[in-house]
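*Asks:* model this:
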Amino acid sequence: MKKLLFGISIFICTVSSAQNFKYPFQNPNLPVENRIENLLGLLTVDEKIGMMMDNSKAVPRLDIPGYGWWNEALHGVARAGTATVFPQAIGMAATWDVPEHLKTFEMISDEARAKYNKSFDESQKTGRYEGLTFWTPNINIFRDPRWGRGQETYGEDPYLTSVLGVAAVKGLQGNDPKYFKTHACAKHFAVHSGPEWNRHSYNAEVSKRDLYETYLPAFKALVLEGNVREVMCAYNAFDGQPCCANNTLLTEILRGKWNYDGMVVSDCWALADFYQKQYHGTHPDEKTTAADALKHSTDLECGDTYNNLNKSLASGLITEKDLDISMRRILKGWFELGMLDPKSSVHWNSIPYSVVDSEEHKKQALKMAQKSIVLMKNEKKVLPLNKNIKKIAVVGPNADDGLMQLGNYNGTPSSIVTILDGIKTKFPNAEIIYEKGTEVADPSSRASLYQNFLSQKKGEKGMKVAFFNNNEFKGEPANISVNKAGINYNSFGGTQLAPNVGRENTSAIISGVFKSPYTGDVILSPSTSDVYTLFVDGKEIATRKGPDARHPSEFPLKMEKGKEYQIELRHTQKGKYVSITFDIYRKDPVNFTAVREKVKDADVIVFAGGLSPSLEGEEMMVNAEGFKGGDKTSIELPKVQRELLAELHKTGKPVVFVLCTGSSLGLEQDEKNYDALLNAWYGGQAGGTAVADVLAGDYNPSGRLPVTFYKNLEQLDSNLSKTSKHEGFENYDMQGRTYRYMTEKPLYAFGHGLSYSKFIYGNAQLSKNTINTNENLSITVPVTNTSGRDGEEVIQVYVKRNNDPAAPVKNLRAFERLLIKAGETKNIQLTISEDSFKFYDEKADDLVSKSGNYTIFYGGTSDDSGLKSIPIKVN
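*Replies:* As a prediction, the model looks like this:
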């Protein structure tokens, strides 16, 4: 049917109600609201409840498949086999490049759709990590460098977080007027940024001003500007109520002031914290918990407390109408993703699997890794290195560690270029001396002892590996072999663990006779994705009870030289994918003198150190010195690395510190021991190539810090608010934190970053010197590249409210990253939105425009010494 409307020809597709659709909800041409109401009327109460948890149950009689809502895509599709792995989120924040960030997430969502299409075609259902609903991005404010999950965020600034977060959402959800490519999710709502160890019981209390000016702006932007389709409520409580049943956050602000109509999903097993006395303990039982979360509009639970909603109904705590309110939002998600529509009607379903790990995506991973690198220090112009350099010493625990580069919440790339690999490739004519020197935080070195295994007494070298096509070790093994190289198996990317071994419901027995080469501690280190038990001479030494259980990674055992020990690792698959590793090694004190002697004749020493996602991350079983539960108790570089850096400095040779980290560190005492500092974050699969490109000068560094690098922990803690009942890390007040409220000079400022080019800022011009409170403002900034080398500069604009002593020192309100050629001057026009002049007002209980005198700062950093200023008046 063709219809002429306003002179434009449009085609309207009509479908007969009788055309192969048993029920109206199956007709993709009906309005979504009609489809929702039809399906809602067909579902029983039990069927509705079954669809309100992340592992949504199938409804075969209505052709509704099972579906796993839980999926991750923080910096690439995660936990779903082969995928392109971009730099960790904090690294992508350091790019300060919104267009490229958007492009990256368009690629991520392409891979996500392709994986979903393939998975659904093969099984007509989707499980965990196979769906279209991604619990990304993490837009919590990185208020304290001790938080281990800060690496997942876009840093400490609400505006930078908002802009990058909206770009991520748009890239994930696509621009189709009818169907979303995937769902994005704004998490964790709200006032959530550690500590990890007490997140299940912690009650965050902040002023309304901090709430509205710091903790909520990014969520508001994603809801109102990004149209994000899911919001995840946090583990912690806020003002005495758990976040997933919070009046202020969910009812008054999210559903009330912002009119959010999308889904709210709980963080995983967060509802169980409500009724467990060792955690929040705010609710008497499961049925009360389920009812309260539902009434506060937590629609979908990651966990199993909603299994008790029938009891809530029977007790009169909720009605079926309460279920239906949430079910409408859940069903809307099904329809707007096209998951119940014919495959041909959703154009996203045509995305081929060939986009996954494609050459174009690999190039983008390298580009983002390059853009993320921040040159923080470059004394005596040590960098870039001379291409004809003869001897390079590469030292440090992160130099040849590809897994470190992947960060957390990561996918599995087809290949990884380590920093050592990158340097070897970039400098093919140089002699490369490699010395690991030390572990990241352990004051010892590791020497593998795997070569001392026999498959059985008087057997061949290695360990015997027997795989079963069931998860109970029953019957004959599907495959038996002897692994001589080491135990490292995984089925990511759909690969088999071994010939004739299935991809699901497997188990394995890995065994061998170990003959100890010395008397003393031997370290056994099993790691699996599921359940395992470790036996030595028939005695259980260690066990992991579930795929999500936290567990130590090392088990020292006293052994005698020459004595044989029967070692057995039993693994049971519970998840879709399998990962099994087993290490056995000796730990010895680091010989700093030997390392120094080995590298003293090099022309330059590249030290690749810092932190590791094995030490900082989500609720981890880590208790190394300076670390606790995934967080840090100190922000210093681990002691063993500080000592090694000092030894390297004694050689008198230039030392380039390549810092790999997900957070800022207090490096003041180490500054004298290196000449150049290059922050490479956790750079993803191409991180090593990117580092080498910058070292060689083939890429001109242009990243900027998204976080403040304090001089030391004392500088941070001494400035924190004294009005909070909490101290240090647990203090959520913003006073004294981040560049916005810090009055002292940090070691490296937010927005800092050096270049091989030199940029000079001229005098900027404002569109007006006086504006009304509801007006945007335009600023034109002249920037000249006075060097002989093309380079990218990040122009930053900050706003300060002069007549408000409680306001931030300054707020980032506009920025742009752009290429300026050698000798070129560009006039960059930026918009300072009317929101830049909004602050919390008690009467309005919200942000409102404030008149008065303001100062506009502009430059290439947030540091006052690098900024120019213009006064402005707001009426």
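*Asks:* okay, CA-based contacts and neighbour counts for the rest of this
*Replies:* Will do.
*Asks:* residues touching residue 138, list them.
*Replies:* Residue 138 sits next to 74, 152-154, 186-188 when contact means C-alpha atoms under 8 Å, 6 or more residues apart in numbering.
*Asks:* one more time with 6 Å
*Replies:* 153, 187 (C-alpha atoms under 6 Å, 6 or more residues apart in numbering).
*Asks:* quick one: it and residue 74, what's the gap?
*Replies:* The gap separating residue 138 from residue 74 is 8 Å, by C-alpha to C-alpha, to the nearest Å.
*Asks:* Another for comparison:
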Amino acid sequence: MWNMCSIVIVLMFSFLPGILGDYPFLNVSLPWDVRVDDLVKRLTLEELMVQMSKGGAGPQGGPAPAIDRLGIKPYSWNTECLRGDASAGPATSFPQSLGLAASFSPSIIFDVAQATGIEVRAKYTDFSSQGVYGDHKGISCFSPVINIMRHPLWGRNQETYGEDPYLSGIYAANFVQGLQGDHPRYLRANAGCKHFDVHGGPENIPASRFTFDAQVRERDWRLTFLPAFKECVMAGSYSLMCSFNKINGVPACVNDKLLWNILRQEWGFQGYVISDEDAIENMITYHKYFNNSIDAVAACVKAGCNLEVTTSNPTPAYFSMVDAVNKGVLSEDTVRERAKPLFYTRMRLGEFDPSAMNPYTQYNLSYIQNPAHRELAVKAAMQTFVLLKNDNNLLPLRKNFNNIAIIGPMADNLVQLFGNYNPDPDPKYSMTPLQGLQKLASQVNYAAGCSDNRCTNYSTDDIKKAVQGTQLAIVCLGIGLELESEDNDRSSMELPGNQSQLLQDAINFGNGAPVILLLFNAGPVNITMFDAEPRIPAILECFYPAQATGEALYNVLTMSVPGSNPAGRLPYTWYRTADQIPSMTSYTMEGRTYRYFQGDALYPFGYGLSYSTFQYLKMTFESVIVAGDPLFLFGQVENMGDVDGEEVTSTCTWADSNPIKSGRSLLTSWKDNLQLQERRCWGEYSLVKIYPPCSLNI
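*Replies:* The predicted structure follows:
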């Protein structure tokens, strides 16, 4: 990247005072590669070692220290930007990534990433002006997460874009471009796609992510786990994070095939690779792949891991870099080459240019939670909701109620609505379901029923008292941070504790009043019995909508504002039970995700209802194509309902010969906003590569 994207600033800058500085690396009229080479050659091997060892996190892990003799400031590489500026004080909190994937809208992911990048840059400007550097105070992001959701119980499903490699790649590209910006010279912030690669659980059940060895077949690796990362690279991401796990016996952060052959030789990546926290130390302590840090650092640097992330270890593995060079197992030239992408990135972020040249330095704290970003948070949340059931068109709610019940452990639990890697909740701009839905009735009875989302301490009497005599019960159930997150896999698909009993009690004590079930979770839960229950006419999957939960719910349940007709679609297969698919430790794709699953799912991938209905007409495509040629698809879609709505159109292929082994492949997916009775023609194409020749279904 750094040696291909050189931009020569016109010579008019050369006579402006303060522009050039004393060193060529500060001279803005020089090409990027010349500046990078000049800077890196001025650093001692010891200085390079420390710079490459301090990727964060924790009190010992970062920031990369200042180099005072050259006027180089400290730099923090560790900032979380998944859907808002996380762990750096209040910031606009957008829905969790899995919910954003349910929008089937690349543009909303672009907009969220753009707003996130603006707020991250604004805070960085403020922090750096005060001389404050450290974790979550920089503009180099450990985001997005583009691993494939392949098992319902993985704790980090919520951070992903779902189970489809094609869509995950599109979303990743939009995130990267939205976050980094479109300035020809400067980055707003830089993306870092993770976790590279073959990483999708387990966290802790039934094995530890620190010792896990993912055994993957080449076909699955190429068709499932690599495509989204390739799209991330093609979109211009400056960084990738290598994962904890082994891949076929070799840890990811020292995996030559992954980091060198595929990433750099096949894809042409010229950015930097950063390790996950303590991943290099883990090769010694957990994987037992190396006996000492000298061998570990030599192999990792040669394989292409540019930067180490440690937590509280005062002596990172990369602190053995000088010893490795002196021992002859690592060359100084290799070290210098690996350092260049780090300083190139910092240059493109504007660190070594006068701030007046960089428009992104003008962002200030007034951008944090500004009205446009708060409005986007509401819009994004509305687009994430997936309507799973709507018997007798109960929704949208069309009448005013005298009294309703809003119950359940997720009804007024703000923290559990955000998911992990979230910005710090700001009560001024956050709204729970209870707060947002209170205006549905003149009297609202509220009962959590449980002391927390685990629902081990449950009061039947509280629920009975809340629902008796009401006209409608809105039940808010789900999983939450303690039960699905980093380090925490779920043990089953069942609703936690007594939540199912709470829902049953709401039905039994409600005297026939309809029940609306709102679910706040990432991976699917077992609601097969409740899907078939006629006294629950409506079910809405909400994921983790974050700060705008209450407002977005009111808008969608009443369809009271434009864009509030639910148009979310499931980004994963909603299995009936976890027993329907192979275990989490098996990395074969056979029998899992919509591409290979042959069983009876409760809800299929792409499922989602609307308050309107749509009809497809005159769908045509070429019956014979040559491998590698475009496949053109044509058709019409019409809104047959009496309200405006959005329809998601997706096209898949699968082979006649062996659909289980070949799998389904998503060719295209897009969303149309159709007014009532509107008919729209569409035409799409996809590049199809088929070998050997075969017959395909579309």
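*Asks:* what's the TM-score here?
*Replies:* Scored by TM-score structural alignment, normalised by the length of structure 2, the superposition of the two chains gives a TM-score of 0.92; 664 aligned residues with a C-alpha RMSD of 1.7 Å.
*Asks:* ranges for the strands of the stretch 651-800 of structure 1?
*Replies:* Using DSSP state E, counting those that start in this stretch, the strands of the stretch 651-800 of structure 1 run over 655-660, 676-679, 759-761, 765-766, 770-771, 777-785, 791-801.
*Asks:* same for the fourth one, what does it pack against?
*Replies:* Going back to what we said before, that points to strand 765-766 of structure 1. The contact analysis (3 or more C-alpha pairs under 6 Å, 6 or more residues apart in numbering; DSSP states H and E) places strand 765-766 of structure 1 against strand 777-785.
*Asks:* okay, the angle between the strand it packs on and strand 791-801?
*Replies:* For strand 777-785 of structure 1 and strand 791-801, the angle between their directions (axes from the mean of the first three to the mean of the last three C-alpha atoms, to 10 degrees) works out to 140 degrees.
*Asks:* now strand 777-785 of structure 1: which residue numbers in structure 2?
*Replies:* Under TM-score structural alignment, the counterpart of strand 777-785 of structure 1 in structure 2 spans residues 631-639.
*Asks:* Check stretch 248-264 of structure 1 too.
*Replies:* Counting by TM-score structural alignment, stretch 248-264 of structure 1 lines up with residues 257-273 of structure 2.
*Asks:* Show residues contacting the biggest helix by length in structure 2.
*Replies:* What stands out as the longest helix in structure 2, according to DSSP state H, is helix 106-129. Taking contacts as C-alpha under 6 Å, 6+ apart, the residues outside helix 106-129 of structure 2 that touch it are 84-85, 137-138, 171, 174-175, 178-179, 189, 363-365, 368.
*Asks:* Out of those, which comes closest to residue 246 of structure 2?
*Replies:* Nearest to residue 246 of structure 2 among the contacts of helix 106-129 of structure 2: residue 171, at 26.2 Å, using C-alpha to C-alpha.
*Asks:* And the closest one, what's its match in structure 1?
*Replies:* Counting by TM-score structural alignment, residue 171 of structure 2 corresponds to residue 164 in structure 1.
*Asks:* do the same with residue 682 of structure 2
*Replies:* Using TM-score structural alignment, residue 682 of structure 2 pairs with residue 828 in structure 1.
*Asks:* any idea how far residue 788 of structure 1 is from that match?
*Replies:* As judged by C-alpha to C-alpha, residue 828 of structure 1 and residue 788 of structure 1 stand 21 Å apart.
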